[in-house]
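Engineer: coordinates for the following, if possible.
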Amino acid sequence: MVKILVTGGLGYIGSHTVVALQEAGFKVVIVDNLSNSSISVLEGIVAITNKTPEFENFDLRDKLKTKHFLKKHTDICGVIHFAASKAVGESVENPLLYYENNINTLIYLLQELDKKETSNFIFSSSCTVYGQADAMPITEAAPIKPAESPYGNTKQIGEAIIKDTCRANQNFNAIALRYFNPIGAHKSAKIGELPIGVPQNLVPYITQTALGIREQLSVYGNNYPTPDGTCIRDYIHVVDVANAHVVALERLLNKKHQDNFEIFNLGTGKGSSVLEVIQAFERVSIQKLNYKIVNRREGDVISAYADTKKANEILGWKAKSTIDDAMDSAWKWQKTL
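Structural biologist: Just a heads-up that it's a prediction; the model follows:
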C-alpha cells in the first residue's frame, strides 16, 4: 500500500481527506498537534472506514521532531499539508503566531522532503490569495493582490516557497489547491466541522444558532452591489474538496502532471449569497433561522466564486454536491454533537 502523510489530518478538511484516501486504498499516517482539533475525530475516521490510520501527536514547528519523523517514515510517497492556523480575524490580532505556524512548519517539511530522490506534495491553499478579484468567475490566472490578512499572506508566501522549491529541484512535484468555501460534513455524521469556541465560519454559526447554542446570527451588511445585497461566496461540500486531494495526489504519483508545480481552484463555479445559504438551511431543516442584518464587517470582499474549468478539464475533478446537500449534512452533523 502506498503510504501518505497527512499533516493536520484530524482537522476539518484533513479528516475528510484521510477518509477519502483510506477508501481509495492508501495507507495514511497523520501528524496533528491537536491545537485546533480533537482526538475524537480519529474515532470518527475509524468508524467510517474500518481502518485505523497511524497517528503521531507533535508540533511541526519542532524542527528536530519533524526531521526525526521523516527519517523514521522513509516509505512516505506523498504529503498532503493541511497543518496551519486558519482564522482570518485571529491572524490580524496575532500575526506572528500565523507566520511562525504557517511558514515555519512548511519550510521544515520541505527541507526534509527536498532531500528525497523524488517528492509529491499537495498544498492546502485558499482563494484568499486573490483578494477582491477584478472579474468573476476567478481563474487561476487572476492576479495575486496584496493579502487582506496575515492568514491570506501566509498562503501567498507558502505558494511562492513551494514554487521556488520546485524550480530548484525538478524531482520535487507539487500541486496547490486553492479552495473557496468548504462546508458540510461526511454523510455518516461521524466527522464534520468542529469549531473551538465561537465559530469563525458562516455554516457552523448557522447550525449552532438553529440549535440554540448561539442566540442569533449576524449578517454583515445587506447593501453590497449583489442581487440581494449580501456577500457572495462559492460554497463547496467538504467531501468534494477531500476527493480533489485524492485526484491531485494520483495525478502526481502517476506522473500525469504537466509541470512540477501546478495550481487548481476548487469550487462549484457558482456563487451563493449569505441569504441564499440561510434559505438553503431553512429548506433542508424545515425551520426558520433567527438572524439580523448588521453593519458591514471590515475586510470582507464583495464577491468570490471560482472558474473551475481547469480543475474540471485538466485535473479531471468536478464538485458533485449542491448547497442543499452540504447544508443538510452540516445540520445532521450538528445534531449529533
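
Engineer: C-alpha from now on. contacts and neighbour counts both.
Structural biologist: Will do.

Engineer: so which residues of the stretch 101-250 of the chain form helices?
Structural biologist: Counting by DSSP state H, counting those that start in this stretch, the segments of the stretch 101-250 of the chain that form helices are 105-113, 150-168, 202-210, 238-253.

Engineer: want to put them side by side, so please do this one too:
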Amino acid sequence: MKILVSGGAGYIGSHTVIQLIAAGHDVVIVDNFSNANPTVLGRLEALTGTSIAAHSFDLTDLDKTEHLFATEDFDGVIHFAGHKAVGESVEKPLDYYENNLGSTFSLVRAMQRYDVDKMVFSSSATVYGEEQAGATEDRRTYATNPYGWTKVMQEQILRDVAVAAPQMRFALLRYFNPVGAHPSGTIGEDPSGIPNNLVPFIAQVAVGKRDRLLVFGDDYDTVDGTGVRDYIHVEDLAAGHIAALEALERSDVAVHTWNLGSGRGTSVLEMLRAFEKAVGRPIPYEIVPRRAGDIATSYADPSKANAELGWSTKKTIEDMCEDVWRWQSQNPQGFAG
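Structural biologist: Have a look, this model is predicted:
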C-alpha cells in the first residue's frame, strides 16, 4: 500500500516510517517541521536504504492537502500531525484547536474527495481524563486540558464521518507514554526547549544539558510515592500502527479503538534507577512539589489490542533506557548537533 504519514518526520512518525517500509509499503511524508528537524529525512533514507518522498507544508491548508492527494494514489493515511504539549495547550488553546482539528478536517476532506478510505489516527490516553489506571476502550472519554479535548473531539469527528460515509475505516489508537529510540542511535526523541516528558529530561541531565531532574511529588499513593506511568517503546508503538493499518485493510467494521500500552506501571524513581543502570552512574535529582493536574497512576489495559491485532509490547524498561541513552549520547544536541 502507498501510505501518507502526516507528521512523519516527528518522533513517533519517523519510527513508524521505518517499519512501514520494512513491511513493504510505499511511504510519503508530509510535515510542517514545527516539531521536527529536516535532518531526520536523510537519516530515514540511510536507515531504510530507499528514497522517501517528503512534502513540507501545513495540513490545515486544504488546497495544498488536496493537491497532494491529486498527485499521489494513496491507499491509506496514518495521522500523527498536531500540536502535542499539554502545558502549552493551556496557554494557547485556540492554536491547539485550530491546528489539531483543522489538519484532520483537511485530511478527511481530501480522503473523501480522492476515495482514500483508511486512516490510523494517533490519539492519546489523555482521552481518559483522570481515570487512566487500567483504562479499557469502553471507558467514557473526557479531558482535563485543551490538548486532550482535541483528541476527544477528533475521535468523535471520525466516528461521525464513519456514520455518514460507511465505506470509511478508522483506527483510533490511544497510547500512553512513548519512550525509547531506534537501536542504531540515529533517530530518537528531540524535544525543543525544556522536555515535557520524564525520560527525555533524564537523558538531558545524564548528557550534561541540565543539572538535575525535578521529581514532581513523592507523596502519591504509589510504590515509592512518585507518579506511575505506562511506558511503551516507540518501536513497539510503531508496530502497533502497522498492525492497525493492516487490520483496517481486512475489516468490515467502520471504527476500531485500541489501547497501545504495556499494561504495567513504572514509577518516576524506578525509571530513574533503570536509566542510571544504562548510563552506569547516578543521576542527580530533586524532589519538588506536585504539578497541578498530575495524576498518581496511569496504565493501559491493552488486552483488546493483544487479542484483535495480535500485538503486544516486546521491549522492557531496560531496553527503553539503553536505546534512549545510545541516541542521546551519540546526539547530545539532538538533530541540531
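
Engineer: put one on top of the other, what's the TM-score?
Structural biologist: In this superposition the chains share a TM-score of 0.96, using TM-score structural alignment, normalised by the length of structure 1; 331 aligned residues with a Cα RMSD of 1.0 Å.

Engineer: for residue 97 of structure 1, find the nearest of the helices of the stretch 101-250 of structure 1.
Structural biologist: helix 150-168 (9.7 Å; Cα to Cα).

Engineer: so that closest one aligns onto which residues of structure 2?
Structural biologist: Alignment of helix 150-168 of structure 1 against structure 2: residues 146-164, by TM-score structural alignment.

Engineer: ditto for stretch 202-218 of structure 1
Structural biologist: The aligned range for stretch 202-218 of structure 1 in structure 2 is 198-214, by TM-score structural alignment.

Engineer: list the buried ones in the matching stretch?
Structural biologist: Of all the residues in stretch 198-214 of structure 2, those buried under the rule 16 or more other Cα atoms under 10 Å are 198, 199, 200, 201, 202, 203, 204, 205, 206, 207, 212, 213.

Engineer: could you do stretch 106-119 of structure 1 as well?
Structural biologist: By neighbour count with 16+ other Cα under 10 Å, stretch 106-119 of structure 1 contains the buried residues 106, 107, 108, 109, 110, 112, 113, 114, 119.

Engineer: for these, which one is nearest residue 333 of structure 1?
Structural biologist: residue 106 (31.3 Å).

Engineer: for residue 58 of structure 1, see how far away the closest residue to the closest one other than its chain neighbours is.
Structural biologist: Distances taken as Cα to Cα, 6 or more residues apart in numbering place residue 158 nearest to residue 106 of structure 1, at 7.3 Å, with adjacent residues excluded. Using Cα to Cα, to the nearest Å, residue 158 of structure 1 is found at 21 Å from residue 58 of structure 1.

Engineer: these two: who's more crowded?
Structural biologist: residue 158 (20 against 15; other Cα atoms under 10 Å).

Engineer: hmm, residue 105 and the more buried one touching each other?
Structural biologist: No: under the criterion of Cα atoms under 8 Å, residue 158 of structure 1 makes no contact with residue 105, lying 10.2 Å away.

Engineer: dump the residue contacts of residue 55 of structure 2.
Structural biologist: Shown in contact with residue 55 of structure 2 (Cα atoms under 8 Å, 6 or more residues apart in numbering): 28, 29, 30, 31.

Engineer: how does it look with 6 Å?
Structural biologist: Going by Cα atoms under 6 Å, 6 or more residues apart in numbering, residue 55 of structure 2 touches residue 30.

Engineer: that older thread, so which of the buried residues of stretch 198-214 of structure 2 is the closest to residue 14 of structure 2?
Structural biologist: Of the buried residues of stretch 198-214 of structure 2, the one sitting nearest to residue 14 of structure 2 (Cα to Cα) turns out to be residue 200, at 16.9 Å.

Engineer: so what's the closest one closest to, chain neighbours aside?
Structural biologist: For residue 200 of structure 2, ignoring the flanking residues on the chain, the nearest one in space by Cα to Cα, 6+ apart is residue 189 at 7.2 Å.

Engineer: what's that neighbour aligned with over in structure 1?
Structural biologist: Checking TM-score structural alignment: residue 189 of structure 2 goes with residue 193.

Engineer: for its match, give its distance to residue 182 of structure 1.
Structural biologist: From residue 193 of structure 1 to residue 182 of structure 1 the distance is 10 Å (Cα to Cα).
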